[in-house]
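**Q** what follows is a predicted protein model with its sequence.
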Amino acid sequence: MLIASSAPKIDRQQSYLTLFEQGFSVMSLLFFAGAAEPLLGGNLSLLTLARYSILMLSGLLALMRWRSTLRTVHHGALIWPLIGLAILSVLWSRSPVDAMDSIKGEILQTTTFALYFASRFRPREQLRLLAIALGIAALLSLFYVFAIPSVGKHLSGKFAGAWRGIYNQKNTFSAYMTLTLITFFVLSSHNERRLERRLSQGFLALSITMIILSTSMTGLI
């Protein structure tokens, strides 16, 4: 009786943890997609806090499933020498301090999250979570274009009128919208769920439109 009564509680806890991990992954992907800066008002302290929070939570969650994490480390053996080389580059860098800051603020963070993400979710789940994050970034960009055009568009200079969404420059915006296009193209092409397929097609059309309106050859090529 004790075992039977505790089973639903364990299932609920597991469900809550899964929801947390999915939400954390989406928020982290949004951070990597450049959506954090406008949402946090460019506050450097908050951005740094978010950066190291992702690092610590990713590491903790990876340790919670250490067997799966070790399998992922083993399967990705070819990439570790490249990461090691990037870390060792501090030895011959012209600016070792800047190189070390980059390692602590970029390489360590992204590598830890990628290790957790790859070990926790199956490829199909990864694609869906990435689609959610990129979809949110696309909608935020659309909001900024129409609600805050001083941020969402280039209003002066040779790029006047070009869309840039939540990003500082139209080429960056176009590059992320190209990634959004690819992600939703794959989802719309290999999805048996009608609603998801329709949503994917909608975001696919939106990303194409945004690439065109960015007037950036980065996305058009």
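**A** Received it, and whenever you're ready, just let me know what you need.
**Q** drop to CA atoms for contacts and neighbour counts, all remaining ones
**A** OK.
**Q** so which elements touch the longest helix belonging to the chain?
**A** Ordering each helix of the chain by length in residues (DSSP state H) puts helix 2-32 first. Judged by 3 or more CA pairs under 8 Å, 6 or more residues apart in numbering; DSSP states H and E, the packing partners of helix 2-32 are helix 123-147.
**Q** what's the helix it packs on packed up against?
**A** Going by 3+ CA pairs under 8 Å, 6+ apart, helix 123-147 lies up against helix 2-32, helix 149-152, helix 170-189.
**Q** ranking those helices by burial, who's on top?
**A** helix 170-189 (a mean of 21; mean count of other CA atoms under 10 Å).
**Q** what packs against the following helix or strand past that one?
**A** Sequence order places helix 194-214 as the next helix or strand after helix 170-189, per DSSP states H and E. Applying 3+ CA pairs under 8 Å, 6+ apart, we find helix 194-214 packed against helix 170-189, helix 217-220.
**Q** so which of the ones you listed is nearest residue 140?
**A** The closest of the helices and strands packed on helix 194-214 to residue 140 is helix 170-189. By CA to CA, the value is 11.7 Å.
**Q** need the contact list for the residue nearest in space to the middle of the chain.
**A** Compute the mean C-alpha point of the chain, and by CA atoms, centre = their mean the closest residue is residue 29, 2.0 Å away. Each residue near residue 29 by CA atoms under 8 Å, 6 or more residues apart in numbering is listed here: 130, 133.
**Q** tell me the spacing between it and residue 52.
**A** 14 Å (CA to CA, to the nearest Å).
**Q** return the distance of the host helix or strand of residue 46 from the chain's centre.
**A** In this assignment (DSSP H and E), residue 46 forms part of helix 44-64. For helix 44-64, the distance from its own C-alpha centre to the chain's C-alpha centre is 14 Å (CA atoms, centre = their mean, to the nearest Å).
**Q** this is the other structure I want to compare:
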Amino acid sequence: MSAFALADRWRGALPRFRFALALEAGLAVFLIFMFSSALFSLVFGGDEEGSPVLRLIWPPVYLLTLILVLMRPVPVLGLMVRAWPLVILAALPMVSAFWSLDAGLSLRRGLGVLMPAVFGLWLASRYSWTDLIRLLALSLGVLAVGSLIMAVAFPAYGVMSEVHPGAWAGLWEQKNRLGAVMAIATMGGMAAALTTPYRREVRYWGALVILAVFLVLMSTSRTALMACMIGFGSPLMIYCARQGFIWAALAVFSGLLGVFALTLVIAIGPGVILEALGRDPTLTGRTDIWAGLIRAVADRPWTGFGWGVFWLQEEGPVHWVRQATQWEVPSAHNSWLEIALGLGVPGAALAFGVYLMGLGASLKRLFSGVETYWALPGMAIWGLTSMSESVFMTTNGFTWMLFCITFSKLCARRGS
């Protein structure tokens, strides 16, 4: 008998207590809160590299994740086999240490990509879709209530006073972070309201949606507002699509029309729309950054520069990007370019392929299963934000963790 089988038998022989289930759910909510990085920058200041204290926070988080996995090793390993493209992608940043400009940094930051994926695999193997959606919505609700309290009771921390005075940032240091998380919270509340088996819960999830939309508006983030519209409207369209042929035709037609309009705007006239929204037609200088980064990727197209090192090597290739843009560019502001800088074009292609697999699996379940209410809007939002922000496959990243949970669960057997 294998060690994993013995561990599973040992766990099954333990006395079963009701509080164990609540404790497990509580730990899951705690880890989701930690991966959201809420309060981190407000309390400790700076990012992981600028604050040594933040580096000390993650080892206990990783250890707790591994303990949860060891309590259910067989289901997690089975799901790893089914979600093997995600496992390979999550491990690749650590492998990049072999060609990295800073091997130690790539190993450390690569571990921060792998562990959210491991947590996602555990969570996906532990809960059914209905319970998983409710748990995610509950976690997002904690973040929403916490952000409201921070902005109202502690405005010196929860409301920005510089750069964007008056914009709410909640539990984070920047308004766009609050907007991005609350757009997901809107989607989570809608998905939970439409899928919960308990009618009395609908009012609570409805309250979460109202609060999340309010916080998105107070963040003044236009990208988050677009994501919020997707998070609110997509579950409703999916619900309508399941109410009969006429409603399904209208919902599908509306979705296709929206995709066509977005494609047309991107291909023909994004500048006009952006100016109408009060935005810089160059996406606040992003196109200048992208031009310089494309040249940098061309220097090492097959391997990239190693995970998480490009922006920290002051005398490296980033110097020329910052010289060309005339400001201290902190990131690529595009997920796929960011991945290409660390893993090369093949790595970026693999990441985009995994995303497309998740999107395709979500679309296949449009007319059946509760999972589509969360998975399809989520894939749409993450695809949208990945075009203008480096949010996909980030070290200890919230969006990355949510994607890993969703992708892993989509790979599981139906009904599990």
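**A** Good, I have the coordinates. Please read all numbers here as calculations on a predicted model, not as lab measurements.
**Q** as JSON lines, the helices and strands packed on helix 123-147 of the first structure with distance to residue 211 of the first structure would be great.
**A** Converted to JSON lines, these look like this (distance: least, CA to CA, whole Å):
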{"stretch": "helix 2-32", "distance to residue 211 of the first structure": "19"}
{"stretch": "helix 149-152", "distance to residue 211 of the first structure": "13"}
{"stretch": "helix 170-189", "distance to residue 211 of the first structure": "5"}
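**Q** nearest to residue 132 of the first structure, out of these?
**A** helix 2-32 (6.9 Å).
**Q** residue 91 of the second structure pairs with which position in the first structure?
**A** Using TM-score structural alignment, the equivalent of residue 91 of the second structure in the first structure is residue 84.
**Q** that match: neighbour count?
**A** Counted by other CA atoms under 10 Å, the residues lying close to residue 84 of the first structure total 10.
**Q** what residues sit buried inside the host helix or strand of it?
**A** In the assignment (DSSP H and E), residue 84 of the first structure maps to helix 80-88. Using 16 or more other CA atoms under 10 Å as the test for burial, helix 80-88 of the first structure gives residue 87.
**Q** pull the residues that contact it.
**A** 103, 107.
**Q** what's the average distance of it to the second structure?
**A** By mean CA distance after the TM-score superposition for the first structure, the fitted helix 80-88 of the first structure averages 2.0 Å away from its aligned residues in the second structure.
**Q** which bit of the second structure covers whatever helix or strand comes next after that helix?
**A** As assigned by DSSP H and E, the chain's next helix or strand after helix 80-88 of the first structure is helix 96-102. Using TM-score structural alignment, helix 96-102 of the first structure corresponds to residues 103-109 of the second structure.
**Q** the matching stretch vs the first structure, mean deviation?
**A** Relative to the first structure, stretch 103-109 of the second structure is 1.9 Å off (mean CA distance after the TM-score superposition for the first structure).
**Q** hang on, the earlier thing: so can I have CSV of the helices and strands packed on helix 194-214 of the first structure showing distance to residue 56 of the first structure?
**A** As requested, those are arranged in CSV below (distance: least, CA to CA, whole Å):
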stretch, distance to residue 56 of the first structure
helix 170-189, 26
helix 217-220, 34
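**Q** between those, which one is closest to residue 209 of the first structure.
**A** Short answer: helix 170-189, nearest of these by CA to CA, at 9.3 Å.
**Q** what does the closest one contact?
**A** Contacts of helix 170-189 of the first structure (CA under 8 Å, 6+ apart): 33, 127-128, 130-131, 134-135, 138, 154, 162-167, 196-198, 200-201, 203-204, 207-208, 210-211, 214-219.
**Q** give the aligned range of it in the second structure.
**A** Residue span in the second structure matched to helix 170-189 of the first structure, by TM-score structural alignment: 175-194.
**Q** mean deviation, that stretch versus the first structure?
**A** Averaged out, stretch 175-194 of the second structure is 0.8 Å away (mean CA distance after the TM-score superposition for the first structure).
**Q** now that stretch: how far from the chain's centre is it?
**A** On CA atoms, centre = their mean, the centre of stretch 175-194 of the second structure falls 11 Å from the chain's centre.
**Q** over to stretch 199-216 of the first structure?
**A** On CA atoms, centre = their mean, the centre of stretch 199-216 of the first structure falls 18 Å from that of its chain.
**Q** and what of stretch 28-42 of the first structure?
**A** Relative to where its chain is centred, stretch 28-42 of the first structure has its mean C-alpha point 9 Å off (CA atoms, centre = their mean).
**Q** start and end of it, how far apart?
**A** OK, stretch 28-42 of the first structure end separation, CA to CA: 17 Å.
**Q** quick one: the helix with the most length in the second structure aligns where in the first structure?
**A** Longest helix of the second structure, by residue count under DSSP H: helix 335-364. Counting by TM-score structural alignment, helix 335-364 of the second structure pairs with no residue of the first structure.
**Q** tell me the buried residues in that helix?
**A** 335-345, 347-348, 350-352, 354-355, 357-359, 361-362.
**Q** residues near the residue opposite residue 69 of the second structure in the first structure once aligned, how many?
**A** Mapped onto the first structure by TM-score structural alignment, residue 69 of the second structure lines up with residue 62. Using other CA under 10 Å, residue 62 of the first structure is surrounded by 23 other residues.
**Q** try residue 276 of the second structure
**A** 11.
**Q** relative to residue 163 of the second structure, how far out is it?
**A** Taken as CA to CA, the span from residue 276 of the second structure to residue 163 of the second structure is 22 Å.
**Q** from the chain's centre, how far out is stretch 156-167 of the second structure? Work that out for me.
**A** Distance, centroid of stretch 156-167 of the second structure to centroid of chain: 24 Å (CA atoms, centre = their mean).
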